[in-house]
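K.L.:
Provided below are the primary sequence and the corresponding predicted coordinates.
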Amino acid sequence: MLLNRLVNGIASWSIEFIFIGEKNRDFQSKQSSQINFRLVANDYQLNKTLNEEFFEIFCVKDYRFSEKHEWIVLDKSDKTIGTVGISQYAQEALGDVVYVQLPEIDSDFDQDDEVGAIESVKAANEIYTPVSGKIIELNENLSEKPNLVNTSCYEEGWLFKIKLKNSEEYEKLMDQKTYDEFLKQSAA
């Protein structure tokens, strides 16, 4: 009820997640592995503490990540269709995206094939498909708003949808926790 009153009639709001615990070294003890969830609606704040398991189930979905920093999440109603994008890490490394070249619909690709490119003010990087399959849909919004990759890389900034050939490839990709460890090891 409180959430409805806060958000009702407010055009813009955002959700911020502040990690406390093993993912963030600013914690008091290893037992305090929790996430502080804060909803900001204009000047109103609603604070709640959620345990990490709830966060992973409710908010993160089941994103899987490749070593090339692409993510994929399967459609809720059809587990043979995946939506693909680039990770938060990748979009931050790129900087402001100015152009996205996407693959053609009905194109078939093998896992880790180059399927397009993303250009930013800093660099140009290839896009790879994290699984084998056929491209079935493109995010047409990126032609006019390529910066959606920066502002909403896991939602509105997705790149394409693919019909999976082999679901085992998806299962072998890194989950969020493994990907976070991969990033830590890569930085070391």
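P.N.:
All right, it came through fine. Numbers count the residues shown, from 1 in each chain.

K.L.:
can we go C-alpha only for contacts and neighbour counts from here?
P.N.:
Fine.

K.L.:
Please determine how far Ser87 is located from Trp158.
P.N.:
Separation of Ser87 from Trp158 (Cα to Cα, to the nearest Å): 10 Å.

K.L.:
go on, Ile20?
P.N.:
From Ile20 to Trp158 the distance is 28 Å (Cα to Cα).

K.L.:
and what of Ile81?
P.N.:
Taken as Cα to Cα, the span from Ile81 to Trp158 is 14 Å.

K.L.:
Is it correct that Val98 is in contact with Glu119?
P.N.:
Yes. Here Val98 reaches Glu119: they are 5.8 Å apart, a contact under Cα atoms under 8 Å.

K.L.:
so what's the residue positioned nearest the centre of the chain up against?
P.N.:
Centrality entry for the chain: nearest residue to the mean C-alpha point is Tyr154, 3.2 Å, by Cα atoms, centre = their mean. Applying Cα atoms under 8 Å, 6 or more residues apart in numbering to Tyr154 gives the contacts 85-88.

K.L.:
count of neighbours near Thr80?
P.N.:
Thr80: 16 surrounding residues under other Cα atoms under 10 Å.

K.L.:
next, the one to line up against it:
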Amino acid sequence: MALRLLSTRVVRPFAPALRLAAVRGYATKYYTKEHEWLSVEGDIGTLGITDHAQQSLGDIVFAETPETGDKVEVHSGIGAIESVKAASDIYAPVSGEIVDVNSALADEPSLLNSSPEADGWFAKIKLANHDELKELLDESAYKALCEAEEH
């Protein structure tokens, strides 16, 4: 009886909010042929380089991020990274506005090596056109691309 009372008075009133929170927390991850990832949640896409990219580049020593508020077009250059081996431009996989940048990269660009798909994120973009996501790769297509490059 106590369990039924708990369910009726505590759990049921919050059930719609719990379902909504579960939906909000879901992000979809996309990849580019230039070895960048974009994790999209709502209208915000978090951009970074893939683990494959950081392995190819080697030790990253410098990261140039865009400015918050910058408007970007799909495929436009928005920053750069330099490693002991090479320099590489970062391209916007979607159009939109830069709403946040990872300022920690200025002091610790090695985050791109140690945590490329988490703490080493590059910038956050407010998407202007969700249809541009259709041009990006899903995880299986990206893995196939990496395997093809290795052979």
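P.N.:
Looks like it came in fine. Remember, it's a predicted structure, so these values are computed and weren't measured experimentally.

K.L.:
more neighbours, Ile20 and Trp158 of structure 1?
P.N.:
Between Ile20 of structure 1 and Trp158, counted using other Cα under 10 Å, Trp158 has the larger neighbour count: 23 against 19.

K.L.:
Enumerate every residue touching the residue lying closest to the more buried one once chain neighbours are set aside.
P.N.:
Nearest residue to Trp158 of structure 1, sequence neighbours excluded (Cα to Cα, 6 or more residues apart in numbering): Gly85, at 4.5 Å. Going by Cα under 8 Å, 6+ apart, Gly85 of structure 1 touches 70-72, 153-154, 157-160.

K.L.:
same check, this time on Pro93 of structure 2
P.N.:
32, 38, 74-75, 136.

K.L.:
Identify, from the residues you listed, the entry nearest to Val99 of structure 2.
P.N.:
For these, the minimum distance to Val99 of structure 2 (Cα to Cα) is 14.2 Å, reached by Leu38.

K.L.:
any idea what that closest one aligns with in structure 1?
P.N.:
In structure 1, Leu38 of structure 2 lines up with Ile72, judged by TM-score structural alignment.

K.L.:
Now its match: closest residue in space that isn't a chain neighbour?
P.N.:
Val84 (4.4 Å).

K.L.:
Might one say that the one you found is in contact with Leu164?
P.N.:
No. Look at Val84 of structure 1 against Leu164 with Cα under 8 Å: they stay out of range, at 11.4 Å.

K.L.:
In structure 1, what stretch matches stretch 121-135 of structure 2?
P.N.:
On structure 1, the counterpart of stretch 121-135 of structure 2 by TM-score structural alignment is residues 158-172.

K.L.:
which residues are contacting the matching stretch?
P.N.:
By Cα under 8 Å, 6+ apart, the residues outside stretch 158-172 of structure 1 that reach it are 64, 72, 80-86, 102, 111, 130-139, 142, 149.

K.L.:
Try it again at 6 Å.
P.N.:
Residues outside stretch 158-172 of structure 1 that contact it (Cα atoms under 6 Å, 6 or more residues apart in numbering): 80-85, 131-139.

K.L.:
And those residues, which is closest to Lys184 of structure 1?
P.N.:
Distances from Lys184 of structure 1 to these, taken by Cα to Cα, are shortest for Gly85, at 20.7 Å.

K.L.:
which SSE is the match of Leu38 of structure 2 in?
P.N.:
strand 70-74 (DSSP states H and E).

K.L.:
residue boundaries of the strands in structure 2?
P.N.:
Counting by DSSP state E, structure 2 has strands at residues 28-31, 36-41, 44-49, 60-64, 71-72, 77-83, 87-91, 96-101, 123-127.

K.L.:
Between these, which one is closest to Glu147 of structure 2.
P.N.:
strand 28-31 (14.4 Å).

K.L.:
helices and strands around the closest one, which ones?
P.N.:
strand 36-41 (3 or more Cα pairs under 6 Å, 6 or more residues apart in numbering; DSSP states H and E).

K.L.:
who does the strand holding Ile72 of structure 1 touch, helix- and strand-wise?
P.N.:
Contacts defined by 3+ Cα pairs under 6 Å, 6+ apart place strand 70-74 of structure 1 against strand 64-65, strand 81-86.

K.L.:
so how far is Pro130 of structure 1 from Trp71 of structure 1?
P.N.:
As for Trp71 of structure 1, its distance to Pro130 of structure 1 is 7 Å (criterion: Cα to Cα).
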